[in-house]
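A.B. asks: coords please:
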Amino acid sequence: MKRTMITIVASAFVFCLAAQEKPIAKVHYNFMHVNDTTQRDKHLRDEVVTYLGQNSSYYTSYSSERLNQDLKRQTDKAGFDGNIVLSKSTTSIDRNYIFYPSQEKAIELASFGGDSFLIDSKFEVPIWEIHDESKDIGGYNCQKATTDFKGRKYTAWFTTDLPFSSGPWKLQGLPGLILTATDSREEVKFEYAGFDKIGGETQIVIEAPSTAIKSTSTEVKKLEEAFKSNPQAYLQSKQGRSGTTGKVMFGGAVVVKGGPGSTSKATNISNLNIKSVNIKSDDSYKPSKVTNNPIELTQ
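C.D. replies: So this is what the prediction gives:
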């Protein structure tokens, strides 16, 4: 079997913000992560998306956008009675990434407790081995590639029909767009869920949010542990501080997750005669709150 080796040397960089650009397309994935190996059936899931630009890409959760769409669908209905019911069946990923391949730069964004943090990150590209095997995914002819990356063995399927050297999460660097990727233990999966072109009139931009707080991975880890151990105390400690992002508030206004790739601005619903908002969790989705199996098994 003919195999091609692709090796790209990763490099660290001094943090800086590159010029913003509008994405020209986006690819959707259904993400699954077995975060707790003692309860493999209670895994995390999310709908994630990678926004694709000419010189950059942005990987993030799409859950907030789906919430926006559901909210608008209900309020736009004829005979809307003021009562909103939203369903929750995913857990938004808390790490987003912006990549600038030509500059070998990357930005990590951590989000929790209504805050977003910018973290200096190392631009890394897996060392891929391309195989002859091919198959159809979503109407695209895809080729197989494998890699050992961050402690896991991944099999990915990419298509040169979509000439973007990107994919989900940190999986990138192939001569085409990655449509699916799965680790050998089937503990991390990214399944193709759609590809859309984005018109030039879009208001979406790929850039770090201006309200994000520049920090370090060590400091963010401490803050995140404090938030998880006592969310109420964490939120009280930052009361009165401006510039919070990623909040969802009801009773006057809905502020939907902002930042790179966000299609939604703060949506004021104070004039929509909202009587109640009920957020229901899907009874079939009860992920474990324990994480003993992170995506990155090695640094």
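A.B. asks: For the rest of this, base every contact and every neighbour count on C-alpha atoms.
C.D. replies: Fine.
A.B. asks: can I assume Lys135 sits in a strand?
C.D. replies: Yes. With DSSP: H, G, I helix; E, B strand; the rest coil as the criterion, Lys135 is assigned to a strand.
A.B. asks: how near is it to Arg66?
C.D. replies: Distance from Lys135 to Arg66, counting by Cα to Cα, to the nearest Å: 30 Å.
A.B. asks: again with Glu296
C.D. replies: Here Glu296 is placed at a distance of 27 Å from Arg66 (Cα to Cα).
A.B. asks: doesn't Thr50 make contact with Pro23?
C.D. replies: No. Between Pro23 and Thr50 there is no contact under Cα atoms under 8 Å: 9.7 Å.
A.B. asks: one more, for comparison:
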Amino acid sequence: MKTGKITALLLVLITISASLYAQEKELVVTYKYDKVHLRYEDLKSKEPIKDNESTKFFKVYTYENFCLRQVGIRVAGRIDFKSGFTVMDTTYKHNLVDYTKGQMWHIASIQNAEFARYVKEPLNLFKWKFEAVTKDILGYKCAKATCTFRGRDYVAFFTRELPFKAAPWKFHALPGVVLEVYSTDNIVKWEAQSLKVRHRQPHPEIPSASDEVITLKEYLKLLKHSKLNEEDGHNKTILKFPDFSEQLKLTHKNSNLPNSIEIFDLDKP
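C.D. replies: So this is what the prediction gives:
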């Protein structure tokens, strides 16, 4: 009986210690991101070839119940359609996750369209299936999970050996730190390159202004509008250069290959 009480007390102390440790510290994960871009080498060929984009690296900062991914791009010359003026924005943006509220905010990216800075979505988007497979990554034992999400099948490896939660992109519903995730069609892959625990640093607050946040439904409407504008401009180009109409049609068709991570059917209501 005494042994059981001592064991229970030790477990409580370990839990409290881990909680305090996570609150005082933050984990910085550096990920390597590879994306394969599909394109046509010959306009007359219908067989796509794979052309690797340059590898990108980004960092995820996680502490307490929050996780932030720093996006290493700056926005310049963003057009404000209401005023007609060009707004210069030179601040770094972040994707944010609030584990307590079960919400995440990701930066929208639509060219030549009026859109808010963040798309708000629920955290638990992925229906993960856990498998009895393990893998060692950066010295940590990782468990395997699989899922299907918006047009792609994914495999992820995550570890429970750290008192944090962290993940690249939107893979935040797994109970631990995701150290590797990739699509089974080999289009996208994220790999953790390094882990660093440090004292918590100040980070930006979660966006709350109505002009900064939109829903996924609103985002898809803007995406569809942008696509229609692109098709209209393409059709006008064909009318202007009728001798090259077939080549232009084929080029435009090729440019609409599913190169985005998420594949949406914009024709659905």
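A.B. asks: Superpose the two chains and report the TM-score.
C.D. replies: Superposed pair, TM-score by TM-score structural alignment, normalised by the length of structure 2: 0.57. Supporting alignment: 189 aligned residues with a Cα RMSD of 3.7 Å.
A.B. asks: So which residue is dead centre in structure 2?
C.D. replies: Of all residues in structure 2, the one closest to the mean position by Cα atoms, centre = their mean is Trp169, 2.4 Å from it.
A.B. asks: Pull the contacting residues for the aligned residue in structure 1 for that residue.
C.D. replies: Aligned counterpart of Trp169 of structure 2 in structure 1: Trp169 (TM-score structural alignment). By Cα atoms under 8 Å, 6 or more residues apart in numbering, Trp169 of structure 1 lies in contact with 59, 96-97.
A.B. asks: Pretty sure Trp169 of structure 1 sits in a helix.
C.D. replies: No. The assignment for Trp169 of structure 1 by three-state DSSP gives coil, which leaves it out of any helix.
A.B. asks: Please state the offset of stretch 222-234 of structure 1 from the chain centre?
C.D. replies: Relative to its chain's centre, stretch 222-234 of structure 1 lies at 22 Å (Cα atoms, centre = their mean, to the nearest Å).
A.B. asks: still on that earlier bit, where's the residue nearest to the centre of structure 2 relative to Asn95 of structure 2, distance?
C.D. replies: From Trp169 of structure 2 to Asn95 of structure 2 the distance is 8 Å (Cα to Cα).
A.B. asks: where do the contact lists of these two overlap?
C.D. replies: Going by Cα under 8 Å, 6+ apart, residues that sit against Trp169 of structure 2 and also against Asn95 are Arg69.
A.B. asks: what's the helix or strand for the counterpart of Val119 of structure 2 in structure 1?
C.D. replies: Under the alignment (TM-score structural alignment), Val119 of structure 2 maps onto Ile119 of structure 1. Per DSSP states H and E, Ile119 of structure 1 falls inside strand 115-120.
A.B. asks: list the helices and strands that strand packs on?
C.D. replies: Using 3 or more Cα pairs under 8 Å, 6 or more residues apart in numbering; DSSP states H and E as the contact test, the elements touching strand 115-120 of structure 1 are strand 105-112, strand 213-215, helix 217-229.
A.B. asks: a markdown table for the ones you listed, including distance to Gln74 of structure 1?
C.D. replies: Shown next, in a markdown table, are these (distance: least, Cα to Cα, whole Å):
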| stretch | distance to Gln74 of structure 1 |
| --- | --- |
| strand 105-112 | 28 |
| strand 213-215 | 34 |
| helix 217-229 | 33 |
